[in-house]
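**Student:** mind looking at a prediction? Sequence and model below.
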Amino acid sequence: LPVAEPVEYVRICDAFGTGFFYIPGTDTCLQISGRVRVESHYVDDGFGSDDDDGGGNNDDDDDGSSDNDFIDREFNNWTTRARANIRLDARTQTDFGLIRAFFNIQVTEGPSDFATSYSSSLDLSAAFITIANDWGTYTAGHTSSFFDFFGSNTFGTRVGIDDSTVDTTLFAWTFAGGNGFSGTISVEDPLSSGRRINPSTNFFDLNAEPDDLSVGALDNYEGQEAPDLVANIRVDQGWGSAQIMGMVGQIHDKQGFDDRRLERDDAPDIFFRGEGDEDGDALRWAVGAGLNANLPFFGLGFNSQVSYSEGAVGYVSGDPISRGYFGGLNSGDFIGPDADETLTTAWSARAGISGDFTETWGFLIDGSYTEIDTHSDRINGRRRVVGGEGARENVGVEIDGLDYDMWGVVGTVTYTPVSGLLFGWEVGYNRLDIDEQDGENTAELLGTDDDQDVIGAMFRVQRDF
C-alpha cells in the first residue's frame, strides 16, 4: 500500500534560541512563553521611631507610641498577590533587516495596603517593534526607557528599594559603534510611564481673614506639549556593561496664583486660591550612570546606578513614600506658583549583588539611598482646613516642601529545584527621614513623625514556561 509522506506541521526555528518555531506558511519564527507567580507578604512597623510621643494615627501600642504613623488598624499587614503573564515574540529575517515584534500581557490581583477587597488589573506590560540592520536598530513601542540601566534584583512587591525604572512608549534609534559600544537617541512619552509627578500638597491664601474658610489648590502640570528626549552611550563586553545617560523635558505649568473671594451673608467668606492664567513653563532634566560587573567567583554579579535630576523626580526615584505605609505623601517635580523657580532636585544611588550558593540555591541583595529637596517656601502640607479660628491656625503656616531622605535594603534567598520553577524568601527594610525646614518641624505640620521605618517579609512561588 502507498504510504503518505509525513507532514511537518510545526518546524523548529533554531536561529534565535530555544522555543521558537516557524509560523506555518511563513518565514517568521514565533516563541510563546509565560509565567505564573503567587506571593504572600507581611508588612509592619520597623525597629522604632525617634518620636515616641504618641503623635500620628497609629493606636496599636498601649503606650500610644508609634513606629510608623500610617500602619494602623485599617492597614492590611498580610496580603497576597497572583500574577500571570503571556508573551509572544515574533522575528523575521528580511532584506530590510531583522524585524521583531514582542508583547507581554500581564494580569494581576492584589495586593492593597488599605482596601477591603482586591481588584484585578490587566496591563500591557510591553509591546514594541524593532528593526535591526546596517544603519542601526530602530525601536518603536512600549518598553524599558533608554535612561534606565539598573532597577533592582530583588522582588520588592510591598517593601523594596527605591527602583525608578519604568516601561514607557518611545521611538528610538540605536547605533552600534563596534567593540561593544553603542549610542541611543530616544523620544519618550512621560504620560505613558508616570514620569510627570504632581505634588500632593495644597497652597492656601495666607492673607485670608481669621474667620474665613480658605480653600487651597494644587499647582499641577498642565497638558503635555512635548515629549522627553533621552540619550545614552553604552558599552557591553565580557567583563560586564556600563552606561551614561541624560534626559531633557518640558514642564508645562501656569504662573502665579489667582485668588478669589466668595462673600456670604450668613456664613464666613470663602477664599479660593487657584493657579494663575499666564504660562509658567520650565525645563526639566536628569543625568545618570550605571555599571554592571561579572565577578569571577560564585557566579557573582554587581549592578548599580546613580542619578540626579531637577524637575524630573520620576527619572531618579520611584517615589517610595507614596506607598500606603508612608501615608501616600509625595514630592512633585515642582512645588510652587512658578515652576522654573521651584524645581525639585533629587539624587539617588542603588546597587545590587546576586550570586549562587549551589546550582539550585542563590541569593540577591539590593540597597538604595534617595534624597529629595523641594525648594519651596509656601506649602501647607496635608493640614485639613476648617472654618472659624481653626482655619486660620491651619492655613497660616509657611514651611518648605516635603524634603526627605529615604534608604532601603532587601535580601532574598532563592531555590530553583528544576528549570523554570522558583521559590523565594525575602526580607526588606525602609527608613524615611523628613527634614526640618527653617526651624519648623515639617513632619509635625503634616501630622506625622519626622522619622519612620517599616519592615516586610514575603514568599514567592514562580513557574516560567
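**Tutor:** Looks like it came in fine. Residues are numbered from 1 along each chain as shown.

**Student:** only C-alpha atoms for contact and neighbour calcs from this point on.
**Tutor:** Noted.

**Student:** so G411 lies in a helix, does it not?
**Tutor:** No: with DSSP: H, G, I helix; E, B strand; the rest coil as the criterion, G411 is located in strand rather than a helix.

**Student:** what residues are up against it?
**Tutor:** 154, 363-366, 426-428 (CA atoms under 8 Å, 6 or more residues apart in numbering).

**Student:** report the two of the residues you listed separated the most.
**Tutor:** Longest distance between any two of the contacts of G411 is 13.7 Å, between F363 and G428; criterion CA to CA.

**Student:** these two: who's more crowded?
**Tutor:** When F363 and G428 are compared for neighbours, G428 comes out ahead with 26 against 20, by other CA atoms under 10 Å.

**Student:** strands along the stretch 251-400 of the chain, start to end?
**Tutor:** Counting by DSSP state E, counting those that start in this stretch, one finds strands in the stretch 251-400 of the chain at the ranges 254-262, 270-279, 282-294, 301-310, 345-356, 361-373.

**Student:** tabulate those strands (CSV), appending distance to D219.
**Tutor:** Converted to CSV, those look like this (distance: least, CA to CA, whole Å):
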stretch, distance to D219
strand 254-262, 8
strand 270-279, 6
strand 282-294, 14
strand 301-310, 17
strand 345-356, 17
strand 361-373, 17
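
**Student:** closest one to T174 among those?
**Tutor:** With CA to CA, the closest approach to T174 among those belongs to strand 282-294: 17.8 Å.

**Student:** for the contacts of G411, which one is nearest F181?
**Tutor:** Closest approach to F181 among the contacts of G411 (CA to CA): D366, at 27.3 Å.

**Student:** one more to weigh against that first structure:
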Amino acid sequence: MRISTLLLSSAALLAGATAGLAADLPSKKAAPVEYVRVCSQFGAGFFYIPGSDTCLKVSGRVRADYYYNQPLVRADNTTTTRARGYLALDSYTATDMGPVRATTRVYVTKDSLAGASTTLDWAYIQFAGVTAGRIATSFFEFAPFGGVSFLGGGANGRGSDYGAINTLAYTYAANGFSATLAMEDGTERRTGLNGLGSASLGYAGHALPDVVGRLEYGGSWGVAALTAAVHQTRYALASDNTDYGFAIQGGLKINLPMLAAGDALFLQAAYADGASSYTGWASGAAKNGAGAALFTASDYEKNAAGNWVSVKTWSLVGGVEHYWVPTISTALFAGYGHYDGADASDWSMFSVGANVKWTPVKNLLLAAETTYQRAVDTPVAVAAGTQKDIWNARLRVQRDF
C-alpha cells in the first residue's frame, strides 16, 4: 500500500512538471495560407492581389510582321520584318464612389536594321468618368474602323486610329449614349509650318492643349459618333501672332448580321481647317525610296504675299468586313483625301486595300493585307526617288494571352 501511494504521488508530480514545462515552451502555429481568388466582377482573367481588395489582370501579345515594300532604287529594302512583344496590366479597385481603374501597356519592337525600342502604348487612370494619362487612341478618332485594316487603310494611308496621346477627359455615359470633353496634348498634333516642321524654325512654345469633344451612341445595330477639336498654332515670331484651327468628324458602324455574324459596314468623314493631322495628313503623302515624301503637310502655310494661310483638308474612308465562317473574314476598304494649301499647293490622295484574317484557334491570328495608294492632282513634279503611287503588303502572325 505504501509503495502504491508513493508511485501515484510520483506520477502526479511528473505529470504536473511536464504540463508546466510544455506551458513554458514557445508555441508555433502554421501561418494562414493566402489563396489567389478569382475576381469575376470586372471580367475574365482578373484575380485579387493577395492581401488587398484590388483586382488585377495580366495579359500580353506577341506579333510578327513580314512586309513587302515597293522599291524605287536598288538600295531600297524590298522586304522587311518586325517582331513586337506586348505586356499589359489592368487593375480595378471597388470603392463607395465606383471602381478605380489603372491600366498600362508597353511593347518592345525590333525592326529590320534597327535596334530594339520600347514604347508606352498607354498608361491611364479612370475614376467617376475621369480619364487621366496616355490613352491608346485620341477621343477624336472613330476607333471601330481600326478593326477593318491593320495596315491603316484610308486617305493618306490613314485608318481611324491616330495613336496614343496624353489626355485629361471626362465622359458621361448612360443607356448606350456617351459624351466626352477632353484636353489632349497639342504638341503631338503639330504637322509643320510652311514645310518647316521644326519647333526651332516654325513654332513657339506650347500654350494651350487641344480641346476635343465626342458624342457617341451605340446599340445592337452599330455605333454612331460625332467628334470635334480645336487646335492652337503659335508661331516662333511674335509678330506672326497665334492662330486657331479646328476639325470635325462623323463616323458610322452598321452591323450586318443578316449577312453573317460579325459583318459590318464602316463609314467616316472628316474636315479640318488649320489642324491637318485630324484628317490624316500629318505624315506627308505617298513616299518611298530613301523615305522622301512627295510633299510635307502643314497646319498653316505662307502664301506669296507672306501671310499665313490655314490649310484646309478633308478625307472620306469606308470599309466592309465579311465573315465567311466564324474564324475567317475578309475586309475591303478605300479612302480619299484632299489637301488645300496656300496658293497652288493642292493635293489629293486615294487608297484601296483588302485583307484576309484567319483565327484557327482562340487568340491566334494569321492575316495578310495589301494596300495601293496614289497621289493625284499634284501641283509639282515628282522628285527623284519618289513616285505618285505605291504598293504595300504585310503578313501577320499574332498571339494574345
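**Tutor:** Perfect, I can see it now. These numbers were taken from a predicted model, which means no experiment stands behind them.

**Student:** the helices in the stretch 101-250 of the second structure, which residues?
**Tutor:** For the stretch 101-250 of the second structure, none of the segments meets the definition of helices by DSSP state H, counting those that start in this stretch.

**Student:** what's the match for F149 of the first structure in the second structure?
**Tutor:** Pairing criterion TM-score structural alignment: the partner of F149 of the first structure within the second structure is identified as F142.

**Student:** ok, which stretches of the stretch 1-150 of the second structure are strands?
**Tutor:** All strands of the stretch 1-150 of the second structure, identified by DSSP E, counting those that start in this stretch, fall at 47-48, 54-69, 79-93, 100-111, 117-127, 130-135.

**Student:** report the contact partners of Y415 of the first structure.
**Tutor:** Counting by CA under 8 Å, 6+ apart, Y415 of the first structure makes contact with 360-362, 422-424.

**Student:** which among the residues you listed end up buried?
**Tutor:** Those of the contacts of Y415 of the first structure that meet the buried threshold are 361-362, 422-424, by 16 or more other CA atoms under 10 Å.

**Student:** mind putting those residues in JSON lines, distance to T94 of the first structure included?
**Tutor:** Formatted as JSON lines, the entries for those read as follows, by distance: CA to CA, whole Å:
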{"residue": "W361", "distance to T94 of the first structure": "42"}
{"residue": "G362", "distance to T94 of the first structure": "41"}
{"residue": "L422", "distance to T94 of the first structure": "38"}
{"residue": "F423", "distance to T94 of the first structure": "41"}
{"residue": "G424", "distance to T94 of the first structure": "42"}
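
**Student:** map S368 of the first structure onto the second structure.
**Tutor:** The criterion is TM-score structural alignment: under it, S368 of the first structure has G335 as its aligned partner in the second structure.

**Student:** check contacts around the aligned partner of S182 of the first structure in the second structure.
**Tutor:** Counting by TM-score structural alignment, S182 of the first structure lines up with S178 in the second structure. The contact partners of S178 of the second structure, taken as CA under 8 Å, 6+ apart, are 171-172, 214-217.

**Student:** and if you look at T180 of the second structure?
**Tutor:** Residues counted as contacts of T180 of the second structure (CA under 8 Å, 6+ apart) are 139, 169-172, 212-215.

**Student:** which members of those are the farthest-apart pair?
**Tutor:** Within the contacts of T180 of the second structure, two members stand farthest from each other by CA to CA: Y172 and V212, at 14.4 Å.

**Student:** neighbour count: these two, which is higher?
**Tutor:** V212 (23 against 13).

**Student:** correct me, but that one touches L181?
**Tutor:** Yes: the pair formed by V212 of the second structure and L181 meets the contact definition of CA atoms under 8 Å, at 5.9 Å.

**Student:** what strand or helix carries the alignment partner in the second structure of E426 of the first structure?
**Tutor:** Matched across to the second structure, E426 of the first structure falls on E369, judged by TM-score structural alignment. Taking DSSP states H and E as the criterion, E369 of the second structure maps to strand 364-376.

**Student:** just want the angle from that strand to strand 54-69.
**Tutor:** On the basis of axes from the mean of the first three to the mean of the last three CA atoms, to 10 degrees, strand 364-376 of the second structure is oriented at 50 degrees to strand 54-69.

**Student:** who are the packing partners of strand 364-376 of the second structure?
**Tutor:** Helices and strands in packing contact with strand 364-376 of the second structure are listed as strand 346-358, strand 389-400; criterion 3 or more CA pairs under 8 Å, 6 or more residues apart in numbering; DSSP states H and E.

**Student:** average offset of it relative to the first structure?
**Tutor:** Its match in the first structure and strand 364-376 of the second structure itself, once the structures are fitted together, sit a mean 1.2 Å apart by mean CA distance after the TM-score superposition for the first structure.

**Student:** which other residues reach that strand?
**Tutor:** If you take CA under 8 Å, 6+ apart as the criterion, strand 364-376 of the second structure is touched by 149-151, 153, 156-157, 285-286, 347-360, 388-400.

**Student:** and stretch 334-348 of the second structure, by the same measure?
**Tutor:** By CA under 8 Å, 6+ apart, the residues outside stretch 334-348 of the second structure that reach it are 153-156, 281, 300-304, 309-319, 349-353, 375-379.

**Student:** cool, stretch 230-249 of the first structure as well?
**Tutor:** With contacts defined as CA under 8 Å, 6+ apart, stretch 230-249 of the first structure is touched by 146-147, 149, 179-188, 226-229, 283-295.

**Student:** in the second structure, what range does that stretch match?
**Tutor:** Using TM-score structural alignment, the match for stretch 230-249 of the first structure in the second structure runs over residues 212-231.

**Student:** what residues sit buried inside that stretch?
**Tutor:** Result for stretch 212-231 of the second structure [16+ other CA under 10 Å]: buried residues 212-218, 222-231.

**Student:** among those residues, which ones are in strands?
**Tutor:** Secondary-structure check on those using DSSP state E: residues within strands are 212-218, 222-231.

**Student:** what's R35 of the first structure aligned with over in the second structure?
**Tutor:** When the two structures are superposed using TM-score structural alignment, R35 of the first structure falls opposite R61 in the second structure.

**Student:** quick check, its match in contact with N363.
**Tutor:** No: between R61 of the second structure and N363 no contact is recorded; they are 9.4 Å apart, counting by CA under 8 Å.

**Student:** quick one: which of the two has more around it?
**Tutor:** R61 (16 against 11).

**Student:** A289 of the first structure and I131 of the first structure, how far apart?
**Tutor:** Look at A289 of the first structure and I131 of the first structure: by CA to CA, to the nearest Å, they are 27 Å apart.
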